[in-house]
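*Asks:* Requesting a structural model of the entry that follows:
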Amino acid sequence: MSRHPPLEVSRSRLFFRLLGWRLRHYADATLKLLLRRWQSVLFALLVVSPAATPLAAQIDAVGTPVRKIVEGGSPAYALTAWLTLSLLAIAWAAVQADALRGGAPWRYLRTLPGLSRFETGLDLTLLLIADLPLLLPFAAYGITLLGPARSGGLEHGLLALALGTQWPIVQQLVLRGSWAALLVAASALIAMLALCVDGAREFAFVLLTGGPIAAFRLRRRLTGVMKTGSWRIGSRIGQHLHPVVNLAAMDALALMQWSQLPARVALLAYAGILGWFGTGWEAVGFQPQVAVGLLLAGFVPLIFQVAGLALTLRAERAPMRPLLASLGIGTAATFVADLLVLVAAFCLLAFLPVAKLYPLAGSYAFLILPLGSTAVAVTLALYSTIDATRFWPKLVTAAAFWLAAWRVVMFH
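*Replies:* Model (predicted):
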């Protein structure tokens, strides 16, 4: 009898050993992220905590978006809810992209013979664990299906399960740089429309299963295209341009390269949520003054996140410091270039949420853009002179922006 275990047992043991390493790396990196963002996490928990709501009502409310999508109804609601939740899922993965990919340890392990074949399975398993907070609406809907008043439980449960698996698949393909993620996203959107049409529900299930299968068959062919494709900003850099213009073009190129693109999706998703709140606050039940105050407060994280991109630009520019110094380009030029790019980024991201305030404040609402740009400039100056983790200077900047914006909107 052979002393060696069967091949299937060895592969299974190796898979779970690799999964344990990936989970420990993810937990370590994510815990550090939560510790660095403890103020924001605590504030979010206090805001969304429904302490006075019965547990059954909480479960039903959490599962409502999934219920309305699965059971059909308004196509506009289904598409809006699915796009919002999908952007949130992509943003959730983008802010912890390196930890989810496995970081430097996995980049080394995948070069060893035979280990790269475990990558897809490890990624999806890790993403299912990391996405547990995002999958709570599906779990809540599943609990409501167990009630005696629900009909079509098996069909609806299978559709909800198929929907819930779309997010980890899209996240995995995005994190690994494959355009096949767009195929999964497009098939899911078409399935949303099919769920709202009588007699097309079976077609929706085919889309939700066939889209991921086709994407995984094509992912290797499409990954190379995505990674080699680039924005041709570098061609606009030349000797005849001012150094600040060249530095600004290099900053824009650094922010739009593929390795940075998933993290930028998080900003787009957050700006989209702000824009949605600008139109949906009345349906939620907020009073105008409360809604305006919350919307203005929502600009503060956007300001800090955009200004924080300066740290990314600084790291990207680090290898070029000796060359820039030899050309006589000092810190003032790099600061101005960063400021131009980041202020432009803030104005683009904040334009839609600001436009939602036009019915309340008229054209005065657009004064929020220069106010926010000023806050970005102040925060950028703070990042260049003090530790970026200092809390009180940023708190003063946030309070000053909020008070100025509140006066502009409510007392114009």
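*Asks:* make it CA atoms for all contacts and neighbour counts henceforth
*Replies:* OK.
*Asks:* Just list the residues touching Arg201, thanks.
*Replies:* 194-195 (CA atoms under 8 Å, 6 or more residues apart in numbering).
*Asks:* please give me the structure for this one as well, since I'd like to look at both together:
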Amino acid sequence: MDLNFSAEDELFRLQVRDYFKNDYPKDIIAKVSAGKSMVKADYQRSEQALAKKGWLAVNWPKEHGGPGWSVVQRYIFDEELEIAGALNVIPMGLLYFGPVLYTFGSEAQRERWLPGILNSTTFWAQGYSEPGAGSDLASLTCRADRQGDEYCINGSKIWTSYAHFADWIFCLVRTDPASTRHDGISFICVDIRSPGVEVIPIRSIDGEHHLNRVEFNNVRVPIENRIGDEGKGWHYAQYLLGHERTSYAHVGARKAELALIKNAARTAGVGGSSLLKDPLFASKLARTEIAVKTLEYTTLRILSATQVGAAPGNESSILKILATECAQAVSTLMLELAGADGLTEKAVSLPLSERQGLSGAMCTEKYLFDRAQTIYGGTTEIQKNVIAKQVLGLRS
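*Replies:* The predicted model follows:
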């Protein structure tokens, strides 16, 4: 694999960089940099600014509304977005459901739902995990019973990110109660405002409201809201999970965070001394930089084998492990850098250095939130099983 970018790719990078410097909403970048909580309107305005440029659904093929970029251009765009400090898109519609919809959905379904995703007027949530079915998703029990031209859905979904922002939720539900494991699961879309749907907030350990529990009590859903064939939902879910696990890479964000850590560490030691001269801290920083570089090369390798719009396959589990462990390593360094300042209250915390844009509270919040990274989206243990069985061909 050639790791050098072509002259055309570097010119594209400059164009993307110029856009985020001059045309992307500056107040959103400032809000991200300050570690402030985002509301739905922030995401919508950010995504609509990208949509106006034609740069929102960057992983979609051109025939479905994407820009038709190469995998290298997509990688460069994602990296520059995060280095600029812009807001990442909410992935459920754009990165997860969209590819399933244009690959397996009917023409009527594509006409109905793709435009709202592409112009960020319709937000989606993902109904996968349940109170008794997390990493072992095949054991889900949320039921959709066929009643004439409708399904009647009963059950619970949990850890549902941004369901409080969503207009629709796509769910894995069991349409054949006599089936076990992967059989009899269907992929159904539900208007989240339907009678019988209740969204219950879950506050995470960082104090933020990202997550929810979603209850379904006799929710009526027309049959035309089912994607593909009845009982084939697990197949569509596996396609989606390839896109989901690849989206965790965030190489640009890790590079930007390491740059902040280095800058702040120069004056963060006792008496304003440089933590970079501390052998233990310097060693941890070096190991983390190597891990991020490994993540970058692995991301490029997996993307280079992927056609535009296609799912990366089971190799994405490798990337998911590397990406989430890198995120935790970086946030651990941040917490160590913050020291006692990390214990200050969010409302009164002072920057470690206003020039570097880090505060103790931000470091602590990131550390706490990142503890979940090796759990959500399929635990590290589950990913290792996938790699052993599906990539290496091993059997117990």
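*Asks:* Report the TM-score for the pair.
*Replies:* In this superposition the chains share a TM-score of 0.28, using TM-score structural alignment, normalised by the length of structure 2; 170 aligned residues with a CA RMSD of 6.3 Å.
*Asks:* Now the most centrally placed residue in structure 1: which helix or strand?
*Replies:* Nearest to the mean C-alpha position of structure 1, by CA atoms, centre = their mean, lies Ala91 at 1.0 Å. Assessed by DSSP states H and E, Ala91 of structure 1 sits inside helix 75-94.
*Asks:* got it, and Lys68 of structure 1?
*Replies:* Going by DSSP H and E, Lys68 of structure 1 is part of helix 55-70.
*Asks:* in that helix, what's buried?
*Replies:* Buried residues in helix 55-70 of structure 1, defined by neighbour count with 16 or more other CA atoms under 10 Å: 59-60, 62-70.
*Asks:* What is the helix holding Ala91 of structure 1 packed up against?
*Replies:* helix 55-70, helix 153-175, helix 180-195, helix 261-284 (3 or more CA pairs under 8 Å, 6 or more residues apart in numbering; DSSP states H and E).
*Asks:* can you rerun that using 7 Å?
*Replies:* Contacts defined by 3 or more CA pairs under 7 Å, 6 or more residues apart in numbering; DSSP states H and E place helix 75-94 of structure 1 against helix 153-175, helix 180-195, helix 261-284.
*Asks:* In CSV, list these along with distance to Leu324 of structure 1 and mean neighbour count.
*Replies:* Formatted as CSV, the helices and strands packed on helix 75-94 of structure 1 follow (distance: least, CA to CA, whole Å; neighbours: other CA atoms under 10 Å):
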stretch, distance to Leu324 of structure 1, mean neighbour count
helix 153-175, 33, 20
helix 180-195, 39, 21
helix 261-284, 26, 18
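*Asks:* Only the buried residues of the helix or strand that contains Ala41 of structure 2, if you could.
*Replies:* Assessed by DSSP H and E, Ala41 of structure 2 sits inside helix 40-53. Residues 42-51 are the ones in helix 40-53 of structure 2 that count as buried (16+ other CA under 10 Å).
*Asks:* Same question for stretch 305-313 of structure 1.
*Replies:* Quick answer for stretch 305-313 of structure 1 (16+ other CA under 10 Å): 306-310, 313.
*Asks:* Tell me which helix or strand the closest residue to Phe170 of structure 2 other than its chain neighbours sits in.
*Replies:* Of all residues beyond its chain neighbours, the one nearest Phe170 of structure 2 is Cys189 (4.3 Å), with distances taken as CA to CA, 6 or more residues apart in numbering. Taking DSSP H and E as the criterion, Cys189 of structure 2 maps to strand 185-191.
*Asks:* Report the next helix or strand after that strand in sequence order.
*Replies:* By DSSP H and E, the next helix or strand past strand 185-191 of structure 2 is strand 197-202.
*Asks:* That following strand packs against which elements?
*Replies:* Using 3+ CA pairs under 7 Å, 6+ apart, strand 197-202 of structure 2 is in contact with strand 211-222.
*Asks:* what's the strand it packs on packed up against?
*Replies:* Helices and strands touching strand 211-222 of structure 2, by 3+ CA pairs under 7 Å, 6+ apart, are strand 150-158, strand 197-202.
*Asks:* Let me know which of the ones you listed is tucked in deepest.
*Replies:* strand 150-158 (a mean of 21; mean count of other CA atoms under 10 Å).
*Asks:* Of all the helix elements in structure 2, which one is longest?
*Replies:* helix 279-304 (DSSP state H).
*Asks:* following it, which helix or strand shows up next?
*Replies:* The helix or strand immediately downstream of helix 279-304 of structure 2 is helix 316-338, counting by DSSP H and E.
*Asks:* Would you tell me what the next helix or strand after that following helix is?
*Replies:* strand 351-353.
*Asks:* Not counting its own residues, what contacts that following strand?
*Replies:* 264, 357-360 (CA atoms under 7 Å, 6 or more residues apart in numbering).
*Asks:* Check these and tell me the two furthest apart.
*Replies:* By the measure CA to CA, Ala264 and Gly360 form the most distant pair in these, at 11.4 Å.
*Asks:* if we can go back for a sec, and the buried residues of helix 55-70 of structure 1 as CSV, adding distance to Phe216 of structure 1?
*Replies:* Formatted as CSV, the buried residues of helix 55-70 of structure 1 follow (distance: CA to CA, whole Å):
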residue, distance to Phe216 of structure 1
Ile59, 34
Asp60, 34
Val62, 31
Gly63, 29
Thr64, 31
Pro65, 28
Val66, 25
Arg67, 28
Lys68, 29
Ile69, 25
Val70, 25
